[in-house]
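Engineer: Predicted model, plus sequence, below.
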Amino acid sequence: MASYYNVHSPEKITLSNALIEDSEKFIERFTDYHFGFSYFIYFSSFLRHYMPFIRSKVKYLLKNRDHLFETLDMIIKKRRKEIEEIPMANAFSFLVYYVCHSPHVKQKMIDEIDSVFPPNTSFNLKYDDLLKLEYCDAIINEVGRIMPVGNEIRRYLANPAEVAGYQWEAGTMIHIHINGIHSHKNHWSNPEIFDPDRFYKENDNNEMNDKARHKFSLIPFGGGLRICPGRKLAMIELLSLMVTVFGKYDVDLVDINAPLNTKSGSLTTCGGLPVRIRSRKLPV
């Protein structure tokens, strides 16, 4: 994006020049690779090997292809490692932990899954069907409240502003403590208790009413203009995992008394969660 901005804007970004230059080279290689196909489509093998001008161009295109593929391989390896450490796996691990510690929640969740995706039948995970899992959705929200993967949100003040009753100068970096908000008694009653009914439609508790709660009292995906653009996809992925795992298998913790193994930095990650998985004994 910075490279594209520099091409089209009279004002140039000067930070991270090496990164911008690498990006420009990558785009150039990709463009040359794309348009270089014509040499292999329209010129015979003989011309590509022996016609001086064409031969030199083909050598460049092959060398460019190798550099491009090496770069793509490097990106894939890096992204593969990032994917292995993405918050989705942590969120589902936390969900399994809390659900397995709450048998009544677990049974209610399984009953809802079975009502939408009947046992002993093959099912396709359709978006409209996943939206019917309102109690499962409530579980995800409560897990996100009591054990948020992100620990803080940072906001930069471009202009002087009042925050929490204090005046702050322009250029101040504000660190918003997510867990502090999610466990604050001004927003939640008994915040230390895992209770998905806070978000379930059948509960008359005002906490489940979005209009009654402060709009930023629940921010597992951040908030405002910079709220996570992938939040809806994340919810669908979690619902799909719940259906696939709990709809087909009995899942229990190996040691119900073991504390949740977490590591905290900028994110809270699950260090390990030993579980016992067996096929569900479904009625015939």
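Structural biologist: Everything's here; your move. Numbers count the residues shown, from 1 in each chain.
Engineer: drop to CA atoms for contacts and neighbour counts, all remaining ones
Structural biologist: OK.
Engineer: in which helix or strand would I find the residue nearest to Asn261 when sequence neighbours are not counted?
Structural biologist: Nearest non-adjacent residue to Asn261, counting by CA to CA, 6 or more residues apart in numbering: Gly271, 5.2 Å away. Assigning secondary structure by DSSP states H and E places Gly271 in strand 268-272.
Engineer: Can you name every helix or strand that the helix or strand His67 falls within contacts?
Structural biologist: Of the helices and strands defined by DSSP H and E, His67 is found in helix 52-84. Using 3 or more CA pairs under 8 Å, 6 or more residues apart in numbering; DSSP states H and E as the contact test, the elements touching helix 52-84 are helix 17-35, helix 45-50.
Engineer: Kindly reformat those as a markdown table containing mean neighbour count.
Structural biologist: What follows is the helices and strands packed on helix 52-84, written out as a markdown table (neighbours: other CA atoms under 10 Å):
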| stretch | mean neighbour count |
| --- | --- |
| helix 17-35 | 14 |
| helix 45-50 | 14 |
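Engineer: So for the strand holding Gly271, what gets flagged as buried?
Structural biologist: Thr268, Thr269, Cys270 (16 or more other CA atoms under 10 Å).
Engineer: let's bring in a second one:
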Amino acid sequence: MIIDSHQHLWTADYPWLADPALDRIRRDYGVEDLRKNLRAAGVDRTVLVEAGRCDAAETTEFLATAAATPEIAGVVGWASLTDPTLADVIAGHRAGTGGHLLVGIRDQVQGHPDDFLDRPDVRAGLRVVAAAGLVNEVVVRGPQLPSVARAAQALPDSRFVLDHLGKPRVAAGAEGLDEWRTLIAPVAACPNVVAKMSGLVAEADWSHWTVEDLRPFVETAVDMFGGGRLMFGSDWPVCEVAASYTQVRAAFEEILGGTPDDIFTTTAISVYQLEIS
């Protein structure tokens, strides 16, 4: 069984898709699109992740979609970490259709200042998520990685998932690799952080990327985190700015020499506590 730990669904009217550079992915992506790509890539289950709409209704919709879609094994929903009613928001989602499939919460940290995760009210929100038994999922820019390490150290009982290996500047080649290696090392040193090998093609040269561009970032991640703290993620359909779903899976397979059970299956099941039948 192959599990994709990171995929999205959205409609063409999501505000962030208005960027002219995103013309090629500015359309509706629904369950049938997902199923077509899963079949082509030989992927069995996925984790559906909030897609930047940043409202509670999206999470409600995604949980209902997941409940009706056997291929979706879990949902990482959006919620504001600074919402004083966060515990009630989580409880409300769990009480609704598909609520048992809520596995994590992700705020759009990448849109905040670099020290956002250091704020007392944000740390309080991270604790609420952890107390609910959910994963604290973080999508950040490279300069924010030090704050991820600090948050993980301060909250050892929380499970953190780092999206897209912290968005290294793959297109910058060796310079991007050296910069990222320094930033990611303190994060990798935190045993309660698991990282997703996802989103790399979107950080590469969209028109001219190669597997060899991705290889040093993937191999460094394996060295630093180990397979037991890494998960494969397609980042579909964001990946389509640069590559198809099947191309993304094939690239990771080539670099990793196959589909290691931990990276492609068991880490996701363990971290997200997925119920796979």
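Structural biologist: Received, thanks. What you see is a predicted model; the values in this text were computed from it and never measured.
Engineer: Let me see the TM-score of these two.
Structural biologist: In this superposition the chains share a TM-score of 0.23, using TM-score structural alignment, normalised by the length of structure 2; 111 aligned residues with a CA RMSD of 6.3 Å.
Engineer: quick revisit: so for Ile76 of structure 1, which of the helices and strands packed on helix 52-84 of structure 1 sits nearest?
Structural biologist: Ranking the helices and strands packed on helix 52-84 of structure 1 by their distance to Ile76 of structure 1 (criterion: CA to CA) puts helix 17-35 first, at 14.5 Å.
Engineer: what does that closest one rub up against?
Structural biologist: Ala2, Ser3, Leu61, Asn64, Arg65, Leu68 (CA atoms under 8 Å, 6 or more residues apart in numbering).
Engineer: Now for the residues you listed: which two are most distant?
Structural biologist: Ala2 and Leu61 (26.1 Å).
Engineer: out of the two, which sits in the more crowded spot?
Structural biologist: Leu61 (20 against 17; other CA atoms under 10 Å).
Engineer: thinking again about what came up before, which other helices and strands contact the helix or strand following the strand holding Gly271 of structure 1?
Structural biologist: Next along the chain after strand 268-272 of structure 1, taking DSSP H and E as the criterion, comes strand 275-279. Helices and strands touching strand 275-279 of structure 1, by 3+ CA pairs under 8 Å, 6+ apart, are strand 249-253.
Engineer: Which of the residues in the strand it packs on are classified as buried?
Structural biologist: In strand 249-253 of structure 1, counting by 16+ other CA under 10 Å, buried: Tyr249, Val251, Asp252, Leu253.
Engineer: Strands along structure 2, start to end?
Structural biologist: Ranges of strands within structure 2 are 3-7, 45-49, 72-78, 102-107, 135-138, 160-162, 193-197, 230-232, based on DSSP state E.
Engineer: Kindly reformat those as CSV containing distance to Tyr245 of structure 2 and mean neighbour count.
Structural biologist: Shown next, in CSV, are the strands of structure 2 (distance: least, CA to CA, whole Å; neighbours: other CA atoms under 10 Å):
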stretch, distance to Tyr245 of structure 2, mean neighbour count
strand 3-7, 10, 26
strand 45-49, 13, 25
strand 72-78, 16, 27
strand 102-107, 23, 25
strand 135-138, 22, 24
strand 160-162, 21, 25
strand 193-197, 14, 26
strand 230-232, 12, 28
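Engineer: Any chance of the ones you listed in TSV with distance to Ala91 of structure 2 as columns?
Structural biologist: Below are these laid out as TSV (distance: least, CA to CA, whole Å):
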stretch	distance to Ala91 of structure 2
strand 3-7	23
strand 45-49	18
strand 72-78	13
strand 102-107	10
strand 135-138	15
strand 160-162	20
strand 193-197	25
strand 230-232	27
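Engineer: so what secondary structure elements neighbour the strand holding Gly271 of structure 1?
Structural biologist: For strand 268-272 of structure 1, where contacts count as 3+ CA pairs under 8 Å, 6+ apart, the packed elements are helix 87-100, strand 261-264.
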